[in-house]
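**Student:** Give me coordinates for this.
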Amino acid sequence: MTAAVNAADIINQNAPYQPTPNIAPAPLTFKGYANVLDGRTLYFPSSNATVRLAHIDACELPQWALNPKWTNRSVVKAPQPVPCGALAKAWLKRTIGKQQVSCRIAGYDQQAVTTAYCYAGKQDVALEMLRVGWARVVEPISAPQLYVSYQDAAMSKRYGMWETYVLDMNEWRQRAIDKSLERQPYADFNILADRKSEISPPFQDARQKPKRTDR
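**Tutor:** Here you go, the predicted structure:
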């Protein structure tokens, strides 16, 4: 018996170390009442889980867009601000209402946050955000074709943020210094004036507009 025990000890010493996991693997689904953190992110208090809607992006909460209907420019120094981040969050809250949300995990984003397809009842909430124009598709090639179709329709009808001058969300995250909720609209006006990328149709309209409009 002693020899058998010693032999087992030798085998265990040579075997690769395999620690016992302390955390159970993530469930395939989340279900329950969810708090809306922003236009693409949900928090499930019952499981202490943060989930982002797969394949879409939305304005960050402190982010501002600008109304392209800028008239009387000699008096008004900047276009009217549009709180696209707050409006995206408000629409997601409206979509969910008091319903329970069920989410099917799709993967993880670059910040290691869980991404998922989420439904309020039978409604795909990401698809609804795209339908009303308060979200965009992140990568059209890998996203469901229906997502791309809904985005294209919202853009053509100028719904939501597609009616505004809005900075690409990734560029906003990289360039915005103040990301507090007290951020003032003029800060985004300055970034938009020196933007590197464009995502909304009004930018194209401005480029195609003739220099003289009084003829």
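**Student:** going forward, measure contacts and count neighbours with C-alpha atoms only.
**Tutor:** Will do.
**Student:** Now the terminal residues of stretch 154-161, how far apart.
**Tutor:** Across its full length, stretch 154-161 reaches 9 Å between end residues, using C-alpha to C-alpha, to the nearest Å.
**Student:** Going along the chain, name the strands of the protein.
**Tutor:** Secondary structure of the chain (DSSP state E): strands at 29-32, 35-38, 41-44, 49-53, 56-57, 65-66, 81-82, 101-108, 114-120, 123-124, 136-137.
**Student:** Please provide the structure for the following sequence as well, for comparison with the first:
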Amino acid sequence: MSPPKLVVAALTGLAVLSGRASFAQTPNAASGIYSPKAAVQSPPLRVEVIDGTRFRDIETHAVYRLYGIDTCAPDQTAHLGRQPWPCGTMATAWLVTATLNVWLACRTLRDDDGERLVRCASAGHPDIAADMVREGIAVARPPSPDDPGIRVYALAEQDARKAYRGLWSSTFQMPWDWRAGSDGKRRAAASGEATP
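**Tutor:** Sure thing, here's the model as predicted:
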């Protein structure tokens, strides 16, 4: 069996087994047995990248977002010394490279505003988000009451920081802070107010 067919077979097997496990964990009202609801495993999918954390299934057009991380916005820049570089473009390019012509297996953790928050793997990346953080392309999102942090991502970020990889070699604004400031400037511009 050729390597691509082997990967597809392995991912399909994973999806089938996961589907059986989810079915087995479904509460049976007649028997009165409770078991916790498991995260939903998607069948293997091919995707079209939207930005550094989001992509769309090319068959169903469902939108997925990588859970627990954030990347620079598409038009955000970082500065290495005095030289600006497009960190948002780099994050998108990294995700395109990691997913182009590759089957993904994603586990949906929950739906959020029409997007599925997921953790995904491929043959080359056992956890795509963790690899992005490890390479300094993404940052771990801070924990919140609704979304506890993922320890593996926090440790990967510490390693990337210590090694000055990717974003950590440069001056940049955290993506969530940059978006908040950018949204404020856009609202002010739309209402005709002057911005500093």
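**Student:** of the strands of the first structure, which approaches residue 177 of the first structure most closely?
**Tutor:** strand 65-66 (16.3 Å; C-alpha to C-alpha).
**Student:** equivalent range in the second structure for that closest one?
**Tutor:** Taken onto the second structure by TM-score structural alignment, strand 65-66 of the first structure occupies residues 78-79 there.
**Student:** Centre of the chain to that stretch, how far?
**Tutor:** Its chain's average C-alpha position is 22 Å from that of stretch 78-79 of the second structure, according to C-alpha atoms, centre = their mean, to the nearest Å.
**Student:** And for it, what's in contact with it?
**Tutor:** Stretch 78-79 of the second structure has contacts (C-alpha atoms under 8 Å, 6 or more residues apart in numbering) with 84-87, 167, 170-173.
**Student:** Which residue ranges of the second structure form helices?
**Tutor:** 3-24, 87-99, 128-134, 151-163, 175-191 (DSSP state H).
**Student:** how about the ones you listed in TSV, adding mean neighbour count and distance to residue 54 of the second structure?
**Tutor:** TSV is the format used below for these (neighbours: other C-alpha atoms under 10 Å; distance: least, C-alpha to C-alpha, whole Å):
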stretch	mean neighbour count	distance to residue 54 of the second structure
helix 3-24	15	21
helix 87-99	20	9
helix 128-134	24	11
helix 151-163	18	17
helix 175-191	13	14
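**Student:** now those in JSON lines, with distance to residue 70 of the second structure?
**Tutor:** As requested, the helices of the second structure are exported to JSON lines (distance: least, C-alpha to C-alpha, whole Å):
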{"stretch": "helix 3-24", "distance to residue 70 of the second structure": "26"}
{"stretch": "helix 87-99", "distance to residue 70 of the second structure": "10"}
{"stretch": "helix 128-134", "distance to residue 70 of the second structure": "9"}
{"stretch": "helix 151-163", "distance to residue 70 of the second structure": "11"}
{"stretch": "helix 175-191", "distance to residue 70 of the second structure": "7"}
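**Student:** Indicate which one of those is closest to residue 140 of the second structure.
**Tutor:** Comparing these by C-alpha to C-alpha, helix 151-163 comes nearest, at 5.7 Å.
**Student:** which bit of the first structure covers that closest one?
**Tutor:** Under TM-score structural alignment, the match for helix 151-163 of the second structure is residues 145-157.
**Student:** and for stretch 19-29 of the second structure, what span of the first structure is it aligned with?
**Tutor:** Going by TM-score structural alignment: stretch 19-29 of the second structure matches no residues.
**Student:** Might you report the residue contacts of the residue nearest in space to the middle of the second structure?
**Tutor:** Centroid-nearest residue in the second structure: residue 66, 1.9 Å away (criterion: C-alpha atoms, centre = their mean). With contact taken as C-alpha under 8 Å, 6+ apart, residue 66 of the second structure is in contact with 53-54, 117-120, 129.
**Student:** For residue 83 of the second structure, see how far away it is.
**Tutor:** Distance from residue 66 of the second structure to residue 83 of the second structure, by C-alpha to C-alpha: 29 Å.
**Student:** Over to residue 136 of the second structure?
**Tutor:** Residue 136 of the second structure is 18 Å from residue 83 of the second structure, by C-alpha to C-alpha.
**Student:** Who has more neighbours out of those two?
**Tutor:** residue 136 (24 against 9; other C-alpha atoms under 10 Å).
**Student:** mind checking what the more buried one lines up with in the first structure?
**Tutor:** In the first structure, residue 136 of the second structure lands on residue 133 (TM-score structural alignment).
**Student:** Now do the contacts for the closest residue to that match other than its chain neighbours.
**Tutor:** The shortest distance from residue 133 of the first structure to any residue other than its chain neighbours is 4.3 Å, reached at residue 160 (C-alpha to C-alpha, 6 or more residues apart in numbering). Taking C-alpha under 8 Å, 6+ apart, we find residue 160 of the first structure in contact with 132-134, 154.
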